[in-house]
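In: Sharing a sequence plus its predicted fold:
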Amino acid sequence: MIQQLAVRLAMCASLALCGHASAATTVNNSQLHTWWHDTHELNNSAPVADNAVRRSTVYDVRVATDAAQGAQYDSYAYMSIPRGGRNKWGYSDNDGAEFADSANLTMSWSSFVYGTDVWVHITLKDGSSISSANDVKIRPSALNFQKVMVDSHTIKVKVPYSSKGYRFSVEFDNQLYTAYNDMSGASGALNSAGTGNAVHTEPRNAMLVFAEPRPAGDEATRLVPTSASGSIHYPAQGMVNNLDTITQEIVYFGPGTYYMPWNYHAKLPASVKWVYLAPGAYVKGALQFMSETQGVFKVTGYGVLSGEKYVYEPDTDNYYEHRAQSNCHASCVKMLRFTSTNSQQYLDLQGVTISEPPYHSFVVYGNEETFQMRVENYKQVGSWYWQTDGLELYTNGSMKNTFFHSNDDVLKIYHNNLDIDNTVIWKNENGPVIQWGWTPRNMDGVHVKDTYVIHNKMYWKDEKTNTCVVNASTHWDPNGQPDANKWVRNIYLENITVEGMTNCALRLYALQNTEKVHIKNLLVDGWNDVGVSSQQSRFTKMAAGLAIGNETTSSAGLKLENYRVGGQYVTKAGGNWQGSALGRLNFDGALWDNWNAWVGSGAP
């Protein structure tokens, strides 16, 4: 740590790298709101100062409305780097960030609020260049945004206004690299040197744009606190280590930079029902709501909550140092933590960007059936470590218009009556995209629509049971047993697009009775080069006594409607579904009548 600090101080000797650079021009009106952090560091290799915000060393961003294209405004380009620029701090075990660190991966992003069509200008400042607009791709590709080359270092992208906003990746061809599996040992290991078999191609230096709508009218009342919303505590910029004893109902982080010590996270008193992170707020820390009886919680605003100061798996039972026990699920810091009782509770989670979670980003303890969530325009970036899951939605929960960079299970659909729509996902190595396994469950009525997997590095050469695009994993406990008294039914997953190469489509290990699982319009661009044996999809039941819906006679089994690989439809009748064929479906032969793959009417 001392050596890294010396490096950072040396870098900060130049005002071009740290502190107050030339003033930026921002705007805040009904049509466009951008922001800036004067105290920043252009630093891609070490921790930044507590009162500074890391600024992208690769990209600059400016935004103009379509109606006034000559008036361009700065939009801060944040940057995340693996482990926040630290070496492993007090541990030597693998933490999931090894490949990202060795390959010098970074993730930049810029957020702004808008109310009209805009042009987003992204400028390369690392010395690389482009020769045409075709040298730049926008993902999800389905957006098909207009692109114009401004000069050899700048592209501008037209972003039409949408009340849903847009979350997308801007990818310069000169930033692309390919991850390979070196095929060593049981699973292989990732490398970027070209050793072994290709896994996936993605930008080495990611650039994300989050164009978000401005809440207005009743939505503004619901999402932006005022004095009419309750008593408000306004933390001062700088160190924040005193939120455990406040008496107000609302914590309002205004624009600016705040940091909690590495050995502290906020245990918000029972009075606190709402935390607001204003656009331009950058808070280094984590939030735990101590109330178990609050009726309505809120975490809203377009600010950033960053876990960059925490070590991987920061264990409160070990003074916030890396865990000293085999499992710290109960004691490790979560970016957002709640506790629920038998009384019905609600959470509005809107707008915020979670950056560099050191462990799970979000957890609810207690009665999961009485904690209903409404999630909107949430983002998660810089998830380099293992166990940086996406969100688990609880009974009757909804989520829409989100982005996840995740290194574990992303969409955890473990409960009843869930509605998830319009999710963009950048997937790291660990876990699947959609997960409902790990233990026998009762689930009924889950709808997941419009999921865009723009990148993934799922690379294993052996057949893991907790990977693929869609997964119901085997039991987490080696001694755990299936349960014939439980049912998973009425699961509808539609419009899943997987761009680039991936490892496998689905592995479903039924730990309970299962019926009526419908996967419609799953599109996989293509399989990676690791090998057919690692790409097999599975469908099996984990005990003979479990009931699986019959698809042949009752239309109650597993439905794969309009499943495509590389643009070709995979059908049961067409004979291209087998484990070594295009579809890679190596299902249990005993379940022949429990599934079907076909092209439905109105197929894309």
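Out: Alright, I've got the coordinates. Predicted, not measured: the structure shown is a model, and the values here were computed from it.
In: Every contact and neighbour count from this point should use C-alpha atoms.
Out: OK.
In: ok, the spatially most central residue of the chain - contacts?
Out: Compute the mean C-alpha point of the chain, and by Cα atoms, centre = their mean the closest residue is residue 404, 1.6 Å away. Residues near residue 404 by Cα atoms under 8 Å, 6 or more residues apart in numbering: 379, 380, 381, 390, 410, 423, 424, 425, 426, 427.
In: Go through these and flag which are in strands.
Out: 379, 380, 381, 423, 424, 425, 426, 427 (DSSP state E).
In: Structure two is appended below for comparative analysis:
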Amino acid sequence: MWSRYLALFIAASPLTSIVVADVIAPGNQTANIGSLTTWWHNTGEINYQTPVQHGNVRQSHLYSAWVKSSADSSQTYYNSFVYETIPRNGQGNIITPGDPSSVTTADDGVTIEAAVWITMAWTQFLYTSDAWVKISRHGNANVTAANVVIRPNNLGVKVTDDGQSNIYVFVPYNSAGLRFSVEFQDNLYTYRDSCAGPVCDFVQNWVPNGPYYVSGFTDNNAVMGTEPHDALMIFASPPPSSSANLVPDVKAPQTYVVYPGDVPVSALASASNTNVYFMPGVHEMTATQHLKLSSSVNWVYLAPGAYVKGAIQFTTSASSIKATGFGVLSGEKYVYQANTAQGYKNVGSNGDSLRIWSGYSTPGQQQTFTLTGVTTNSPPFNSIDFTGDLNSISISQWDYKQVGAYFGQTDGTTLYSGSNIHDVFYHSGDDTIKTYGSDITVRNVVVWKTKTAPIIQYGWQPRNIENILVDGVDVIHMHYSSNGSHPSIIGANQQYDVKETQTNTADTSQSLRNATFRNIRAQGIGGNLMRIVPLMNYENVLLENISLDQFSVRSNGIYQSELPSWTDGSGKAVSMSGFVINNFSVGGTRITQAANNYGPNAAGGLNIAPEYLANGRVVIK
């Protein structure tokens, strides 16, 4: 158990001290003062090893937080609850919900994370002016500003300390909110792999009886990423304006109010109300049920301080579907791939495995799913998917947060045609920004990527899509373990369930047109720029202003980008025109054709079909 804290006892950086006014509200007092709203859970359970008790919320074992508003004349720091999520939620890799004996060795995306007690904490508050967040770390006095890094580092967030083992994070007001990581440099974990070939996984030397243990690291165990062992995220959000129609009337007859306790799943399945309002407190479903709402319900609201354990499915044909509020929807009680057709057991199915948010898109009825404010924790599978007519559903998403995505296949949001997302945070264990439709806009996304799949994905099948803009992505961490699943910033995988060696699987009647991916920063060690299987024609595709700090290792090929030639079943080649890579850099070095540093064995690591480069169909400048 003491190995859990090894990273905390590394010597900290020299002290940098600035005195900050420090008036702490008595007890667990929260703010509701107009310029600041915080909340608390009296049933917080400090436990990073096992499932928490019924009615409890997992509370950070390491961090405490208080917030004050610059507009508050009292200069008081108010308590802000610090949540925590852990790999597998303490259940182990099991098949049957609630049965710890049903252990399986099947891959669930978690390798060493549970064994070495990786955690992710977060706190959230609402603010209308600049704020200060005071953070203390239990059991350790070496807490100084010099020991802290904020990611992304371009938000205007500043850190100081008081010389008394507390740090103070200045959070400037932003009308779109801010989502960032506070990282203590004496609390980092280095991920190393076991690669002797293209497919491998991480290894650890902490727990001798744990999985993937090695007694000591060698040169064959390359560093694949360095991240906080115990992450801490800060989510600062503006409250919704009264004119935004984002808070339903709790007293209106069309509103079904859900109070803390067990969720009335059967009642809500037949309710005639249009709105469902979860009050502050803990709401629980069992591990073998989820909330399938009646067709009349088109709006779910999670109040600040509402913590809902379960998953929510819409069935409405309303043109506007909404999930709003600043509560949490947590999948922590479910096993991996919870299969709704097989008793929510760990049995993978693209059709039946549970999504935390899901719905049915009515054929021929244009619908928009608005998702804002909420935090999704610990998805057991894809996070947000619709079925039905996928040509008539779009996603509108902002100030959304996804945490605890340690399982594999924990994707980001599926973006159908007409979708618009901005100012979100994704911790994702699979495809993250899924641009599967046309007329999509994505702006200002922060991504923490685990070991599987590209960050931006538009592959898995030929698609006829156009007018895609992804502008502004900060990848604050990624730790790819191997070369097995397109470890890329931008990717388009081969057809689903088809080997990548089948190079005649394109559909040349379909095209990707007018797509721009720009202003993307990947910090730290990463994979590569792109792995693209061109399953359709390409016309006017721009990759611009993309930087990657450092490739992982060259021996296993993760660094290498791929854009090969492809054909359809009759041998007709995919058409490629106007594919431009402009201002791509690795480690500060710009990669261009003119500098001749772009190739697979050069600084850029770009393995592009020679005929594309020779004919100017692909240009690197």
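Out: Structure's in. What do you need? These numbers come from a predicted model, not from an experiment.
In: about what we covered before: am I right that the residue nearest to the centre of structure 1 is in a strand?
Out: Yes: assigned with DSSP: H, G, I helix; E, B strand; the rest coil, residue 404 of structure 1 falls within a strand.
In: could you measure it against residue 258 of structure 1, distance?
Out: 24 Å (Cα to Cα, to the nearest Å).
In: Show residues contacting stretch 113-120 of structure 1.
Out: 30-34, 61-66, 69, 156-161, 211-214.
In: could you flag which of the ones in strands among the contacts of residue 404 of structure 1 are buried?
Out: With neighbours counted using 16 or more other Cα atoms under 10 Å, these contain these buried positions: 379, 380, 381, 423, 424, 425, 426, 427.
In: which residue in structure 2 lines up with the fourth one?
Out: Residue mapping for residue 423 of structure 1 onto structure 2 gives residue 445, with TM-score structural alignment as the criterion.
In: The second one too?
Out: Using TM-score structural alignment as the criterion, the counterpart of residue 380 of structure 1 in structure 2 is residue 402.
In: Contacts only, for that match.
Out: Contacts of residue 402 of structure 2 by Cα under 8 Å, 6+ apart are 375, 376, 377, 425, 426, 427, 428.
In: Switch the residues you listed over to CSV; also include distance to residue 154 of structure 2.
Out: Listed next are the contacts of residue 402 of structure 2 as CSV, based on distance: Cα to Cα, whole Å:
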residue, distance to residue 154 of structure 2
375, 23
376, 25
377, 26
425, 15
426, 18
427, 19
428, 22
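In: quick check: stretch 486-495 of structure 1 aligns to which part of structure 2?
Out: Stretch 486-495 of structure 1 maps onto residues 510-519 of structure 2, going by TM-score structural alignment.
In: Looking at the contacts of residue 404 of structure 1, spot the one nearest residue 2 of structure 1.
Out: residue 381 (27.1 Å; Cα to Cα).
In: The closest one: what's it in contact with?
Out: 80, 107, 353, 354, 355, 356, 404, 405, 406.
In: those helices in structure 1, which residues are they?
Out: 2-11, 98-102, 218-223, 551-554 (DSSP state H).
In: Mind checking these for the one nearest to residue 545 of structure 1?
Out: helix 551-554 (18.0 Å).
In: Mind putting the contacts of residue 381 of structure 1 into TSV with distance to residue 321 of structure 1?
Out: Shown next, in TSV, are those (distance: Cα to Cα, whole Å):
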residue	distance to residue 321 of structure 1
80	21
107	25
353	25
354	21
355	19
356	16
404	26
405	25
406	23
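In: most surrounded residue in the residues you listed?
Out: Highest neighbour count within those, by other Cα atoms under 10 Å: residue 406, with 34 neighbours.
In: which one in structure 2 is aligned with that one?
Out: Under TM-score structural alignment, residue 406 of structure 1 pairs with residue 428 in structure 2.
In: Check the contact between its match and residue 405; I expect there is one.
Out: Yes: counting by Cα atoms under 8 Å, residue 428 of structure 2 does reach residue 405; the two are 5.2 Å apart.
In: In structure 1, what range does stretch 223-235 of structure 2 match?
Out: Going by TM-score structural alignment, stretch 223-235 of structure 2 lines up with residues 198-210 of structure 1.
In: Just give the closest residue to residue 174 of structure 2, not the sequence neighbours.
Out: Leaving aside its chain neighbours, residue 174 of structure 2 sits nearest to residue 238 (7.5 Å; criterion: Cα to Cα, 6 or more residues apart in numbering).
In: again with residue 107 of structure 1
Out: residue 206 is the one closest to residue 107 of structure 1 (Cα to Cα, 6+ apart), at 4.6 Å.
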